[in-house]
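*Asks:* below: sequence and its predicted model.
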Amino acid sequence: MNELDKMLLNRLQAGIELVPNPFQVLAEQLEIDESTVIERVKALKGDPIRQISAIFDTRTLGYKSSLVAAKIPEERLDEAAAMINDHPGVTHNYKRNHAFNLWFTIAVPPNSRIGLERTVELLGELAQVESIRLMPTLKLFKIGVQLDMTGKEDGTKAKAKPTYNEEDRQKADKVLTEFDIAVIRELQRDLPITSRPFAESAARLGIQEEELLEAGRKMIERKQMRRFSAVLNHRKAGFRFNGMGVWAVPEDQVDLIGQQMASFKAVSHCYLRPTYSDWPYNIFTMVHGRSLEECENILQAIEDETKVTNRITLYSTKEYKKTRLQYFTPEMDQWEEKRLKLNGSHI
């Protein structure tokens, strides 16, 4: 991977413009020709670029979602993870170094007949977990992964204003038309690496290319779409470690401390979550690093700045699933229909 590739990856993560020729725009920014950009992006697809598509905000599209922690006997962990992964709303699933050793994210659509809480209970029953616990977002301080591929940034010092937070989520227009849903289904597809990559989607919808792009731009304005960008395979991009730093922050300081933690550019996710009698940690921060030491240095820098010392770090030791959530697809209905038939009135 050369310096051009690294600059391209940084720009693709930040977002590409919803215009007919987005790779031409990228080429102009980098002062090279479009054919070179297309050639390099094609070469980077799959390794390390996982996908280039719209990144929607789950909650503003009417979905209910949560982080979930489960406690499972070690000898059954792989089997249990596979059963949980079968749910199409499970997008991330990791083994982590804690008594609660399986952590996954799940979302269910607005028309779910089972609902989020009962779905998680069912998954717990299917996987035969010892314990399962919902940890929903109570407040979003920051969401948005952007890995520095150039290696020029110091993760312990680099700061950046969150590109999407609770204020954006609260402002979001949560009304969706049938046309909006059709656009969402198209823009969540992996983008073809061609000079006019949106033309195919517009044709499938039977509309003009500019009509599709304008609909996408309006979704960004309405805070329904966070950005249109590349998502990287972290491990193949060199970021082999991800640490979930969880902090016990005094209740009267959560807003201030949450914003401080979110200001670190190396923090990709920062949330306020509920506490339990055996779980005092209410602010969750996710950091990614090329080494465990890099992650620890970032978390230590956060600790030094905020003076919050009551924390633990949960590292992922195995990745069971990592994908983008597909919105308004039949797979979710099919999973629920199967469960309803099997469980009947017990749902």
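*Replies:* That came through, no problem.
*Asks:* CA only for contacts and neighbour counts going forward, please
*Replies:* Noted.
*Asks:* run through the strands of the stretch 51-200 of the chain in chain order.
*Replies:* For the stretch 51-200 of the chain, the strands defined by DSSP state E, counting those that start in this stretch cover 64-71, 90-96, 102-108, 131-135, 139-143.
*Asks:* and among those strands, the most buried is which?
*Replies:* Among the strands of the stretch 51-200 of the chain, strand 102-108 has the highest mean neighbour count (mean count of other C-alpha atoms under 10 Å), at a mean of 24.
*Asks:* packing partners of that strand?
*Replies:* strand 64-71, strand 90-96 (3 or more C-alpha pairs under 8 Å, 6 or more residues apart in numbering; DSSP states H and E).
*Asks:* could I get those strands as JSON lines with distance to residue 49?
*Replies:* Putting the helices and strands packed on strand 102-108 into JSON lines (distance: least, C-alpha to C-alpha, whole Å) gives the following:
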{"stretch": "strand 64-71", "distance to residue 49": "25"}
{"stretch": "strand 90-96", "distance to residue 49": "17"}
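*Asks:* looking at those, which is closest to residue 55?
*Replies:* Minimum separation from residue 55 across these (C-alpha to C-alpha) falls at strand 90-96, 13.3 Å.
*Asks:* and here's the other structure:
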Amino acid sequence: MNAAEILQELVAIPTPSAASNLPLINWVVSFLQTRGWQASLFSYTDENGVDKANLIARPSATSPQSAIDLAFICHTDTVPFAQSWTEALQLRADGQYLHGCGACDVKGSLACFLAAIDSISTRQTHPDIALILTADEEIGCKGMDRLLAQTDLRIRSAIVSEPTSLHPGIAGKGYGLARITVHGAEAHSAFPAEGSSAIAAAAELIVRIQQLETIRQQMLDTLFDPPRTTINIGTIHGGTAKNIVAGECSFLVEWRPTPNDPPQAVLQALKSLAASIETANSRICIYIEPLRAEPGFSPSASGPLWQRLEALAPRDATGISFGSEATRIAQIAQEVIVIGPGDMHTAHSDRECVPVVELDEWTAILRSLICRAES
């Protein structure tokens, strides 16, 4: 089977993070077993009572306990798709592109790996490779966190599958998230002096938060676009009525720090800004609830994987501004590269697609990486 044929099967299996990924895992296990591979499942039930599993697959002649020279990592979940996207689970060809939910993020990458396995014999397959599939990546890499806690993975080089148009992602931004709640004092809007608007204080704080991006320009890293730590106010809620001075306002702030900008640094800056507003208005109280603060990963020394990719797919290296499991894998592997067919700009929408030419190219590259050196 080629990658497009396999991708059609994978897209047809719905795997939003809220649903079980077991139907897709079982499909992959069946595919691999008929091609001389063994699979170990690490099952769990998520906080909503949904059964899920992570998977580590190796060639059958390889001991499951042996170190992994090269790991191919794919998450199995997708973001939910809109009901208006009626063809989300039907892979559709449109010119040189294949459209469908998960086509590039990241079922296309998985399809390429399986197609590469299908095209060579077990005798040709390098024994020290592995396929690692995870659940719940789209909601905070929870599946990978569970897998690392359950196992003693030893990985020399790792490919983390994400759509990069086959540019090797050699560094990645981190991720921070906090909920900020501003407490003021309610009053009738006809007598505003009797209250203190939480919305007005939140607005002042938000303006100062947005200015942090400019303040942190000294952390520039040209591998990324944009080349700095970015900050975003994603949601905001506040007030009870149009004629009431708001007593409470809350909002979510997220930041994506460059590898040389510790994620806790932005959190500390948020606390300082909040304290200055509280000092200026004794009736305002601001509570900051940290939700996530994860570092990025910096380029490792040019290792064997990067050298081979430079020869097989000569494209400029880049930095990854979106979240990925590479931040976790970088803590245990000697070398991590994020790469895959497709463009993240189309993912998470009904525009999601993957170029056929990139599927074919990535399949050929994976075949070269998977084969024994002497074959």
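*Replies:* Thanks, I have the structure now. Please read these numbers as outputs of a predicted model, since none were measured by experiment.
*Asks:* can you give me the TM-score here?
*Replies:* With the length set by TM-score structural alignment, normalised by the length of structure 1, the two chains reach a TM-score of 0.23; 132 aligned residues with a C-alpha RMSD of 6.6 Å.
*Asks:* figure out which of the strands of the stretch 51-200 of structure 1 is closest to residue 339 of structure 1.
*Replies:* strand 102-108 (14.0 Å).
*Asks:* wait, which of the helices and strands packed on strand 102-108 of structure 1 is closest to residue 142 of structure 1?
*Replies:* Short answer: strand 64-71, nearest of these by C-alpha to C-alpha, at 15.2 Å.
*Asks:* list the helices and strands that closest one packs on?
*Replies:* strand 102-108, helix 116-127, strand 131-135.
*Asks:* tell me the angle of the last one relative to strand 102-108?
*Replies:* With axes from the mean of the first three to the mean of the last three C-alpha atoms, to 10 degrees as the basis, strand 131-135 of structure 1 and strand 102-108 are set at 60 degrees to each other.
*Asks:* now do the second one
*Replies:* Counting by the same axes, to 10 degrees, helix 116-127 of structure 1 points 130 degrees away from the direction of strand 102-108.
*Asks:* the closest residue to residue 183 of structure 2 other than its chain neighbours - how many residues pack around it?
*Replies:* In space, and not counting its chain neighbours, residue 183 of structure 2 is closest to residue 248: 4.6 Å by C-alpha to C-alpha, 6 or more residues apart in numbering. Using other C-alpha atoms under 10 Å, the number of residues around residue 248 of structure 2 comes to 24.
*Asks:* wait, doesn't residue 248 of structure 2 sit right on residue 182?
*Replies:* Yes. Applying C-alpha atoms under 8 Å, one finds residue 248 of structure 2 in contact with residue 182, separated by 5.6 Å.
*Asks:* one step back: export the helices and strands packed on strand 64-71 of structure 1 as CSV, with columns for distance to residue 319 of structure 1.
*Replies:* Formatted as CSV, these follow (distance: least, C-alpha to C-alpha, whole Å):
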stretch, distance to residue 319 of structure 1
strand 102-108, 10
helix 116-127, 17
strand 131-135, 19
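*Asks:* looking at the ones you listed, which is nearest to residue 268 of structure 1?
*Replies:* Set against residue 268 of structure 1 and scored by C-alpha to C-alpha, those come closest in strand 102-108, at 15.4 Å.
*Asks:* related to what we said a few turns ago, nearest to residue 210 of structure 1, out of the helices and strands packed on strand 64-71 of structure 1?
*Replies:* strand 102-108 (31.0 Å).
*Asks:* how about the strands of the stretch 51-200 of structure 1 in JSON lines, adding distance to residue 285 of structure 1?
*Replies:* Below are the strands of the stretch 51-200 of structure 1 laid out as JSON lines (distance: least, C-alpha to C-alpha, whole Å):
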{"stretch": "strand 64-71", "distance to residue 285 of structure 1": "13"}
{"stretch": "strand 90-96", "distance to residue 285 of structure 1": "15"}
{"stretch": "strand 102-108", "distance to residue 285 of structure 1": "14"}
{"stretch": "strand 131-135", "distance to residue 285 of structure 1": "14"}
{"stretch": "strand 139-143", "distance to residue 285 of structure 1": "9"}
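*Asks:* looking at these, which is closest to residue 170 of structure 1?
*Replies:* So among these, strand 139-143 is nearest, using C-alpha to C-alpha, at 10.1 Å.
*Asks:* which helices and strands sit right next to the closest one?
*Replies:* Packed next to strand 139-143 of structure 1, using 3+ C-alpha pairs under 8 Å, 6+ apart, are helix 166-171, helix 254-262, strand 267-272.
*Asks:* do that again at 6 Å, thanks
*Replies:* Counting contacts by 3 or more C-alpha pairs under 6 Å, 6 or more residues apart in numbering; DSSP states H and E, strand 139-143 of structure 1 is packed against strand 267-272.
*Asks:* which elements pack onto the strand it packs on?
*Replies:* Strand 267-272 of structure 1 sits against strand 139-143, strand 283-289, with contacts defined as 3+ C-alpha pairs under 6 Å, 6+ apart.
*Asks:* show me where the stretch 151-300 of structure 2 has strands.
*Replies:* According to DSSP E, counting those that start in this stretch, the strands that the stretch 151-300 of structure 2 contains are 155-161, 169-172, 175-183, 187-188, 230-238, 244-245, 248-256, 285-294.
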